Each structure stands twice: as structure tokens, then as C-alpha cells.
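*Asks:* no FASTA, just this:
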């Protein structure tokens, strides 16, 4: 290897090693008090950059989730902005229960996260046409909410061990409540609705919206004892109705032994509008599949 090539490799490695998540201090944390953390790709990547919003679980944090996932490092390698919202609640959960957060521009944590994307577009050279969300547990619940409440912002979403959008709605819950509302019937997989009812719940989050809806990738373990497995099928019912899809193509032992993949609509596991993964014997929560997420988002092949 030539000296100049070796030097370039060392510089690139050092850049990746130094890449870290930083608090975005000039973000106006409104309408709620969520903190915004972000990692911007190196200058060698011309913008505007895709944006991946990664939403942490209860009892988690932006920095903790960034350490448990690889979106910061992958953003440095593939040229996208990684945003990690940080919950304001004492228990680290996000508000997916209040009417405010379940209503387009209604307030709540969902609007604060949408405002983080707006900030990234305006200040960090983000691409408004390539915005994606991924989350685990409470973060998965919020990612589903973002897909329903802000379909004009998010183009695709990947959720790990979540519940349908609006499943945690709690009468009287407010956007300032700490901790956010908890719905036992939903968490326990006892809230069963028709596909039409779930679909209407999403459509009512943004009345009158008739634009393109986000694509969804959904992971859930059959042995999940926190957000129980029936929520997997309820999510598929919801989004297949919203997207006008039916008759999934199922493949067993894909992408690993014991998992079953379900593809709805035209395309493959990377391009279809709705893809589900049922993970046999896996609890709460399903291990993160970052490479699959980025391929589903169209950031990588």
C-alpha cells in the first residue's frame, strides 16, 4: 500500500473513532422538553444528508441507545445524520398516550421530534425527502406514532417490539405528565381491534391528509412479556389497512432460524411498503438489525 493510501486510511479510521453523539444546544426543545442529540457525517459526504431518528426505550437515554446501536458509526460511514431524542420523563419513556402527541401539530413529544427533523434540515444540511425513524420498545411505540401523526415528514419507519400507533392512548393523559400514561390492556396484548378500526385511528391523527404514507418494517418476539406478542399482529393489521395491503407472502427461517418474514405488497424485503418479522422465542426486545434498517430505508443496498 502506498504511503498516501495508508495515511488516508489512518485519517478515516481516526475520524470514525472520534465520531460521537453531541447535544444540539441550539435546538429549541418545544413544545416539550426533549433534548436533541445528533451526529453529522464527515465533510467528505456532500449534502443534503438523509436523516435517521433513533428513539430509545423506557429507562433509556439518547447516549445509552447510541451506545447500544450502531447508527452513529453507520452514519459516519454512509453519510446520514443520526438524531437521538432524549426523553424528558423520569422513567425515560416517551409520551405516546396524550391527545396532543397523537394529533398532527397538536403538541407532545411527537411534535418535538418532528421539530428536531426540521432543525436538522435547516441547520445541519439534512434532506427533508429522506427522513426515517427507528425505535425500540417505547421508542418503537413513538416511531409508530411518528408514522401516523407525521406522514408528511417520515418516509419509512422500523420498529422493534412496539404496539400499534395510538394503542397506548389514555383518556385525560397530558403532554406534560410524568411518567407518560401507561395502558395495561395494550401492553398485555389484550387490545384487539379490526384492521379498519386501527387504520381509522391512524387516519384520525392527521385528518384530511391524502399524501404518501411511510413504509413500515416491524419486528416482534413471540416471547415478549413486556409488550406482548399479539401487538405484532395488531400492528400489521393497522398498517396493512392504512396502506391498502393484504395477502402477505410469508417465508420461514428468514433472515435467521425461527424467524418468519411477511411481505405485503409489491417488492422485496427492502422495497415493499410493509414487512414484518416474527422472531420465535425472542423476548423483549428483538436485537437491532441496523443493516436491514438502512437497506429498508434505501440508504444502503
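*Replies:* On my side now, so go ahead. All values reported here derive from a predicted model rather than from experimental measurement.
*Asks:* C-alpha only now, for contacts and for neighbours.
*Replies:* Noted.
*Asks:* Mind jotting down where the helices sit in this protein?
*Replies:* Counting by DSSP state H, the chain has these helices, from start to end: 3-18, 62-68, 71-78, 108-123, 138-149, 184-187, 195-203, 230-242, 290-297.
*Asks:* got a list of what residue 235 touches?
*Replies:* 163-165, 218 (C-alpha atoms under 8 Å, 6 or more residues apart in numbering).
*Asks:* Including distance to residue 276, could the helices of the chain go into a markdown table?
*Replies:* Shown next, in a markdown table, are the helices of the chain (distance: least, C-alpha to C-alpha, whole Å):
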| stretch | distance to residue 276 |
| --- | --- |
| helix 3-18 | 32 |
| helix 62-68 | 23 |
| helix 71-78 | 21 |
| helix 108-123 | 24 |
| helix 138-149 | 14 |
| helix 184-187 | 19 |
| helix 195-203 | 16 |
| helix 230-242 | 7 |
| helix 290-297 | 12 |
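*Asks:* Pasting the second one now:
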């Protein structure tokens, strides 16, 4: 008598069949759009995306888990993404998800190597999503966090949300335990996304980025990066309205409307002015009605010292500001010889996970 397949085996087969169907549909849509773009002579993201899906870039964390390719679509077009899924996750398990938004000049594999977030994910058992900006959307691969006047920033934020939804649906990530992390332009996009959709995230971490409302287009983005811009009235009003609406409908965040924020910034950053770090913490504190606790100086071994300030409402932390003395525009404590990475700084990846894990109700 033939042996009946187990429930787990049946579930795996159903999951693979569903994934194959969705991926096939996305690729067919991409090919159709690319064909249409060639016929009409329009510039479109589709050819770049289709070519990218055929490539198999080197796995940044071999032996630790799977490096899965995917595509998300929305009104801003389509974007590739990579998902790191650590080995050993059980079928049916719903692990938390950390979303990593790279900076200018980076891609998912490089960002993963620099931050070593995959190594931490393999140890702690969470998924890591790396959305990828296209060169056609921005020649330097920067997320267009500043372009709120045209709506491009909001459209790219929606694409990232679509990628998150896809990972939750197809790969079993727990949509109630999602955290956002970004570096530079990715940090600006992470902050914007968190204020637009605060109920979707349990925590957000900005490394060397610009907070929402400091720019509305490419023409004033440079001033914002230098720290010489004031928050835009229209964007600030929109953000405040979003926060107020969320406060009345969301009870998932103990500090108020927005998810708790960790800000990490170097005092020698010449690309994004360090005043942006305080402005981000100030925005979050104001939204939560939080006040600054006394600053403390922390130094681990010979790494750069850091000044840490918590902004609290009661015992709840709305924001934590970490200013690292001597750090330039680079991931603090990142892998040596990687671009935008400084091994002399305190370990930002570990700091971020400790901050995030508490909000995900996990052991840090």
C-alpha cells in the first residue's frame, strides 16, 4: 500500500506551486511590458528588471540560508528584491521580518555583506528583505525619499510595502512583526514609509539619513542633506495628520502613533549633516509627547565612542538618538573593505537588533 504524504509535505508542495504561479505571472507581465516599451519607444523599468531576474549574483552569505529573488510591482513600476531566509526554519513557522533599505551606490548583496545582517538573522531566526532601487529610477540607485511633491517618493514607498506583503504571503513572514532599517537614502525612505504607514511596523532604524519633511523635490534635497533645510509645511502637515489618524486607530505602539525609532549618525558625516539625526529624534518625540532623558556616553573597547539619548514618554521609549564621535558617512561597525562601511565604529547591526528585538517581543 503506497505511503500517504505527510501534511508538512503537502503544504510544501502547495507553497511551491503557488510561488511558481505568482513568479510566472510577474515575469510574464514584465516581459509583456518590456515588449510594449520597445514598440512604443518609451523608457521603462521592465527590460532592466527582466534582465536582472536572469542573473544570479553571488550569495552574500553562503551556507547560512537561501538568497531568494523576487519582483514587486506598483504605480512606480517594478523593483527587484532579495530575501534572505535562514536555514532551519520549520514549515509553518512565522518568523519576524527585517526590511533593509540600501543607500546610494549600493545593491542588496553589497548591503548584506557590509552590515552582516544575514549572519545575525541566521543566528536569531528572522527573515531579511532587501528591496533594490533601479538605476533607471535613480542613476545612483538612491531611493527617491525627497520627491514627495511629484509623488514619486510615496509611489516607491508603496512598492516596498508590496514587497513586504509578498514576502509575508509567500514566505510566511509575520506581518505583525516587521521592522524597517535604512542607510542614507534608504534611511530617509524608511522614515517616510514609517510615518505614512505607522501601523505596519513595530520599529524603525535610521542610519545616517534625513527625516521626513525636510525636502519635497531634488531641488531642495541637497540643502536637506546638509542639514540647512526646515521641514516642509505641506509634508509636515501631511505627516502630522497621518500620525493623528493612526493614533486613534492603532494600539500596537506603546509610544503613540509612530513606531519607536533608533537614529544612528556620525559626527564627521560630510554627506548627510548630523543635525538631521536630532531632527528625526525630535519629530518622533513630538509625535509621541516624549521628553529627552539625560545623555550618556558609551564606548566599547577601542571603537568610536557614542553619545546616547533616549526620548521617553513614561517608561516607553519613542526614540533613541546615537551620535558616534568620529564616524563619517558609513555603516558603523560594518565589514572591512566594503564601501560605506567603517569597522572602527560600534556595531550598528547589533545595536539595531537589540532595539528591534524588544519591540518584536523577542529575546535580544
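*Replies:* Arrived safely. Not measured: the values here are computed from a predicted model.
*Asks:* picking that back up, highest average neighbour count across the helices of structure 1?
*Replies:* helix 138-149 (a mean of 29; mean count of other C-alpha atoms under 10 Å).
*Asks:* State the span of structure 2 onto which that helix is aligned.
*Replies:* Aligned using TM-score structural alignment, helix 138-149 of structure 1 spans residues 185-196 in structure 2.
*Asks:* Other residues contacting the matching stretch?
*Replies:* By C-alpha under 8 Å, 6+ apart, the list of residues contacting stretch 185-196 of structure 2 reads 100-104, 142-146, 153-154, 157, 180-182, 200-201, 204-212, 239, 242-243, 258-259.
*Asks:* again, only using 7 Å
*Replies:* Contact with stretch 185-196 of structure 2 is made by 101-104, 142-143, 145, 157, 180-182, 201, 206-212, 239, 242-243, 258, as judged by C-alpha atoms under 7 Å, 6 or more residues apart in numbering.
*Asks:* Quick check: the alignment partner in structure 2 of residue 51 of structure 1 vs residue 147 of structure 2, distance?
*Replies:* In structure 2, the residue matched to residue 51 of structure 1 (TM-score structural alignment) is residue 97. From residue 97 of structure 2 over to residue 147 of structure 2 the distance is 27 Å, taken as C-alpha to C-alpha, to the nearest Å.
*Asks:* For the two, work out which one has more neighbours and name it.
*Replies:* Neighbour count, other C-alpha atoms under 10 Å: between residue 97 of structure 2 and residue 147, residue 97 has more, with 29 against 20.
*Asks:* dump the residue contacts of residue 215 of structure 1.
*Replies:* 155-157, 273-274.
*Asks:* Could you find the closest non-adjacent residue to the counterpart of residue 294 of structure 1 in structure 2?
*Replies:* Using TM-score structural alignment, the partner of residue 294 of structure 1 in structure 2 is residue 353. Leaving aside its chain neighbours, residue 353 of structure 2 sits nearest to residue 364 (7.1 Å; criterion: C-alpha to C-alpha, 6 or more residues apart in numbering).
*Asks:* In this structure the one you found contacts residue 354, no?
*Replies:* Yes: in this structure residue 364 of structure 2 lies within contact range of residue 354 using C-alpha atoms under 7 Å: 5.1 Å.
*Asks:* so what's residue 172 of structure 2 up against?
*Replies:* Residues in contact with residue 172 of structure 2, defined by C-alpha under 7 Å, 6+ apart, are 93-94.
*Asks:* Residue in structure 1 paired with it?
*Replies:* Using TM-score structural alignment, residue 172 of structure 2 lines up with residue 125 in structure 1.
*Asks:* quick one: that match from residue 189 of structure 1, how far?
*Replies:* For residue 125 of structure 1, the distance to residue 189 of structure 1 - C-alpha to C-alpha - is 41 Å.
*Asks:* Likewise for residue 46 of structure 1?
*Replies:* 45 Å.
*Asks:* who has more neighbours, the two?
*Replies:* Neighbour count, other C-alpha under 10 Å: between residue 46 of structure 1 and residue 189, residue 189 has more, with 20 against 10.
*Asks:* The more buried one pairs with which position in structure 2?
*Replies:* Match for residue 189 of structure 1 (TM-score structural alignment): residue 227.
*Asks:* Verify the contact between its match and residue 277 for me.
*Replies:* No: Residue 227 of structure 2 is not in contact with residue 277 according to C-alpha under 7 Å; the separation is 9.3 Å.
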